[in-house]
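>>> After the sequence you'll find the predicted model.
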Amino acid sequence: MRDVSRRGMIGMGAGAAAALGLGACGTAHEEGGSTPGGSHSGDPGAPKIPARPLGDGSTAFTGKQPRQPGRPVPLEPGETPPQFVIFSWDGAGEVGTGLFERFLDLAEAHQAHMTFFLSGLYLLPESKKRLYLPPNNAPGASDIGYLTDEHIKMTLKGVRRAWLDGHEIGTHFNGHFCSGYGTVANWTPKQWRSEIHQAKSFVKEWRTNTGWTDLPSLPFDYDKELIGGRTPCLLGQSNLLPTARELGWRYDASSPGGRQRWPRKTQGVWDLPLQAIPFPGHSFEVLSMDYNMLANQSVNSTKAPSYNYPGWRTQSAGAYIAGFRRAYETNRAPLFIGNHFEEWNGGIYMDAVEKAFKHIAREKEKGGDVRLVSFRQFVDWLDVQRPEVLAGLQSLEVGQKPADGWKGLAERAGKGSSAGAGKAA
């Protein structure tokens, strides 16, 4: 396995060294099989209008994205809010493990949507790596490896299917620099603009950069599709946000550790952080991402002794489920879960997130107002809500029910007061 070190670290427990939260990371690369990503031929949700190639034909305008939920509507004052759950994937590169296809199939089986934060370098051949000019780093440098040609083709296939299935394609930027002089933590707004421009160009110009003319275009206009991202290791958000706002981005998922509360905007952009959630068997909480489970269980080792795997798998799934239950039964704050297409510690984190996903999907299928959506779909909903209704939701603490129900909360919000919330669970 290549380059799974040098992650950003964020403390999540009060004075507890074991409660370290680790920032988002790119896909590490296994040398392995050649199982391709999922095919999408015959998809009934595929665009019906003729594709209009954009630029060199790497992308194409194909009309409105298929398989989208209906137009969001404002909550009525006093109406119980839905429970939103957003599963997201950092890197979104397919390296022959079949994980991209596995989770696309899972989402399709449950009519759910997700967000895939694509690393731009995963569409750039290593032979062309010097086209990448990372801020404060040498041309072509990257703290994640470049994909093989075969894996680039698999990634293109997965991204193509993901969009046609109704999922969002965000960005995880490019070189994933988390330490040293060139760390993203120190990049200026101008440097973030360069990084974003390059991330988009690698998606929009993969055909030129690879020379491949026999593969179909990505079926979207990335200039319009891209409205948010997650930075490497959750670093550098403060300098990213001015640029994100200027570019018209609507959200950012890079905040270094949040809580299970209703989100607010920061510098005019919705701030949608990974969250501290209960960690079964511990008094501290853990950040809602697979690598953070690993960091707390095996002290960053990705190949710990296998006798630990069953317990760790159960513990990780239990953390996600506990976070879901706490929100669903109290303040209905959205739950944000981050993942990587990785087989760390025998693939237990992929099994854990699938178990949690199925648990949450069952609640939806039993008739609960649970919505498995992308970040784009979630901010679409946020943006049509009445300010006083959002203020009421934002007044609720973690695990806190409205003292006299949702109607009472709406009445207080309408009067400009956040008093009267119930006790935290």
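Sure thing, it's come through. Residues are numbered from 1 along each chain as shown.

>>> rest of the way, CA atoms for contacts and neighbours
Noted.

>>> contact partners of whichever helix or strand Gly311 is part of?
Gly311 belongs to helix 309-328 when assigned by DSSP states H and E. With contact meaning Cα atoms under 8 Å, 6 or more residues apart in numbering, helix 309-328 is reached by 83, 85, 260, 277-280, 286, 288, 290, 293, 297, 333-335, 337, 345-346, 348-349, 351-353, 355-356, 359-360, 398-399, 425.

>>> those strands in the stretch 1-150 of the chain, which residues are they?
For the stretch 1-150 of the chain, the strands defined by DSSP state E, counting those that start in this stretch cover 9-11, 20-22, 52-54, 59-61, 83-91, 115-118.

>>> Give me the distance between the longest one and the centre of its chain.
This points to strand 83-91. 5 Å (Cα atoms, centre = their mean, to the nearest Å).

>>> So what touches it?
Contacts of strand 83-91 (Cα under 8 Å, 6+ apart): 24-27, 113-119, 122, 171-172, 230, 324, 327-328, 332-341, 369-375, 378.

>>> try it again with 6 Å
26-27, 114-119, 172, 328, 332, 334-340, 370-374 (Cα atoms under 6 Å, 6 or more residues apart in numbering).

>>> same check, this time on stretch 48-66
So stretch 48-66 is contacted by Gly45, Pro47, Gly166, Lys204, Glu205, Trp206, Arg207, Ser217, Leu218, Pro219, Phe220, Asp221 (Cα under 6 Å, 6+ apart).

>>> What are the boundaries of the helices in this protein?
Secondary structure of the chain by DSSP state H: the helices cover 99-109, 149-164, 189-204, 206-210, 222-225, 237-246, 290-298, 309-328, 344-365, 375-382, 387-394, 405-414.

>>> and here's the other structure:
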Amino acid sequence: MSSMSRRTLLTTTAGAAAALAAAGCGASSSGGTGESAPHVPHGAGGGPAGGTGRTRAPHQAVTLIGDGSTAHTGPQPNQPVAERLEPGQTPPQFVIFSWDGAGEVGNGLFPRFRKLAADHGATMTFFLSGLYLLPEQEKLHYAPPNNPPGASDIGYLTNEHLRATLDNIRQAWLDGHEIGTHFNGHFCGGHGSVAHWTPADWHSEIEQAKGFVTSWKTATGWHDQDPLPFDYEKELVGGRTPCLLGQHNLLPTAAELGWRYDASSPGGIQVWPEKKHGVWDLPLQLIPFPGHRFEVLSMDYNMLANQSHAATRSDPRNYPGWRSQATASYLAGFQRAYETNRAPFYIGNHFEEWNGGIYMDAVEEALKHIASARHPDVRLVSFRQFVDWMDAQDPAVLAKLRTLDVGERPTGGWREFLADT
């Protein structure tokens, strides 16, 4: 694998989950009671299947956009080259880590996982909540659909944390990560829930989210700060809705705005994806949950919902076992897909220290474990990089891949299975 290619992480398969229910930031399966620095080169992996080779942009002049909150700085560094599969070639195993909210609130989790990604040659997707770049004293500039002006169910960041978030978003993009959106106010219940929003409501929410990112200097008065090094109008090609709600009415707006994917569906299984309204539908997926007959959605919140019934601070005596269970769940999901249909694996996270931070530890340990296996055909990428690869493929090949069910191996092996496409 070249020093600029990507590797590694998880997969899953999905069987039958007993129930799904939206709760908190996700939905979970619980058998009927669910709640829901600079780039560091890789040490292994590679091969043409994954889109080998990465581009590092030469030094570019900075051209400010608008009030200077964002800027044109040239092509994003550390991006893979998407290559088309050859007939009979084994597809790579893609694993996409994503982070909802993506704010740094003083717990050090944002820089922790940027470093982890750099250490293991990974890129991720950070779904930034637009309100995290709007000072609370300016909150009345936010007009959430079906909610009072300035309302938000996730609150606003302090100035210190807003600065830290800007620093981390800035460096994350330069490291090669994607900056998507988690929208703004995170409304999950009642009349104002995103579940009830119309396509026009979603359009308003998205335009406001973009506005907060592209005008934070005006809102904060920090005109001496460096800009974010990207054009957000071009960078923003996908997102995940709060609590995995409202995708049905979001998709027409997403398609109208030219989005390339949406990661908001809660009921996915580990199969190759397809498009809805011309937008790639990339849902969280059901994966094995050790010790149970049902499966769990591939998100930290859903692990929590099944282990501590959505309590974020439980008896610490349970933490070691729950941490091991969550880690094993990710690894079991990876192994199932890697050894069978090679469907991409999507993992959702939050920068939260729920139950003593065990879910952050589980994600880190799973990533490290699979990275250390040095599989030559595993790719740790962002959602945007994954859909770049998908769009580079022969549609007939993708259609053939979609015929494989959860945990199903290709008949006759990959060489035979894809030989005639």
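The structure has been received and is ready for your questions. These numbers come from a predicted model, not from an experiment.

>>> Quick TM-score on the pair, please.
TM-score for the superposed chains, counting by TM-score structural alignment, normalised by the length of structure 2: 0.89, backed by 385 aligned residues with a Cα RMSD of 1.7 Å.

>>> just to revisit the earlier point, looking at the contacts of stretch 48-66 of structure 1, which is nearest Ser306 of structure 1?
Gly166 (36.7 Å; Cα to Cα).

>>> now the closest one: how far from Val373 of structure 1?
Per Cα to Cα, to the nearest Å, Gly166 of structure 1 is found 10 Å from Val373 of structure 1.

>>> Gly268 of structure 1 now?
22 Å.

>>> So between these two, which is more surrounded?
In this view Gly268 of structure 1 and Val373 are compared by other Cα atoms under 10 Å, and Val373 has more residues nearby, 24 against 16.

>>> nearest residue to the counterpart of the more buried one in structure 2 other than its sequence neighbours?
Aligned by TM-score structural alignment, Val373 of structure 1 pairs with Val381 of structure 2. Excluding the flanking residues, the one nearest Val381 of structure 2 by Cα to Cα, 6 or more residues apart in numbering is Thr123, at 4.7 Å.

>>> which residues touch the aligned residue in structure 1 for that neighbour?
Applying TM-score structural alignment, one finds that Thr123 of structure 2 aligns to His113 in structure 1. His113 of structure 1 sits next to His167, Leu372, Val373, Ser374 when contact means Cα under 6 Å, 6+ apart.

>>> which one of the residues you listed is nearest Cys178 of structure 1?
Out of these, the member with the shortest distance to Cys178 of structure 1 (by Cα to Cα) is Ser374, at 26.0 Å.

>>> where's the closest residue to the closest one other than its chain neighbours relative to Thr80 of structure 1, distance?
Leaving aside its sequence neighbours, Ser374 of structure 1 sits nearest to Met114 (Cα to Cα, 6+ apart; 4.4 Å). The gap separating Met114 of structure 1 from Thr80 of structure 1 is 23 Å, by Cα to Cα.

>>> Between the two, tell me which one has more neighbours.
Using other Cα under 10 Å as the criterion, Met114 of structure 1 and Thr80 rank with Met114 on top: 26 against 14.

>>> wait, isn't that one in contact with His167?
Yes - using Cα atoms under 6 Å, Met114 of structure 1 is in contact with His167, at 5.3 Å.

>>> I'd like the distance between the counterpart of Val213 of structure 2 in structure 1 and Thr171 of structure 1.
Residue correspondence to structure 1 (TM-score structural alignment): Val213 of structure 2 is matched to Val203. Per Cα to Cα, Val203 of structure 1 is found 10 Å from Thr171 of structure 1.

>>> now do Glu354 of structure 1
Distance from Glu354 of structure 1 to Thr171 of structure 1, by Cα to Cα: 23 Å.

>>> neighbour count winner among these two?
The neighbour comparison of Glu354 of structure 1 against Thr171 (other Cα under 10 Å) goes to Thr171, with 25 against 17.

>>> show me the contacts for the more buried one.
Contacts of Thr171 of structure 1 (Cα under 6 Å, 6+ apart): Phe117, Leu118, Ser119, Gly229.

>>> Quick check: the farthest pair among those?
Of all pairs in those, the most separated under Cα to Cα is Ser119 and Gly229 at 9.9 Å.

>>> Find residues that contact each of the two.
Residues touching both Ser119 of structure 1 and Gly229 by Cα under 6 Å, 6+ apart: Thr171, His172.

>>> What span of structure 2 is stretch 166-174 of structure 1 aligned with?
Going by TM-score structural alignment, stretch 166-174 of structure 1 lines up with residues 176-184 of structure 2.

>>> got it, and stretch 136-149 of structure 1?
Counting by TM-score structural alignment, stretch 136-149 of structure 1 corresponds to 146-159 in structure 2.
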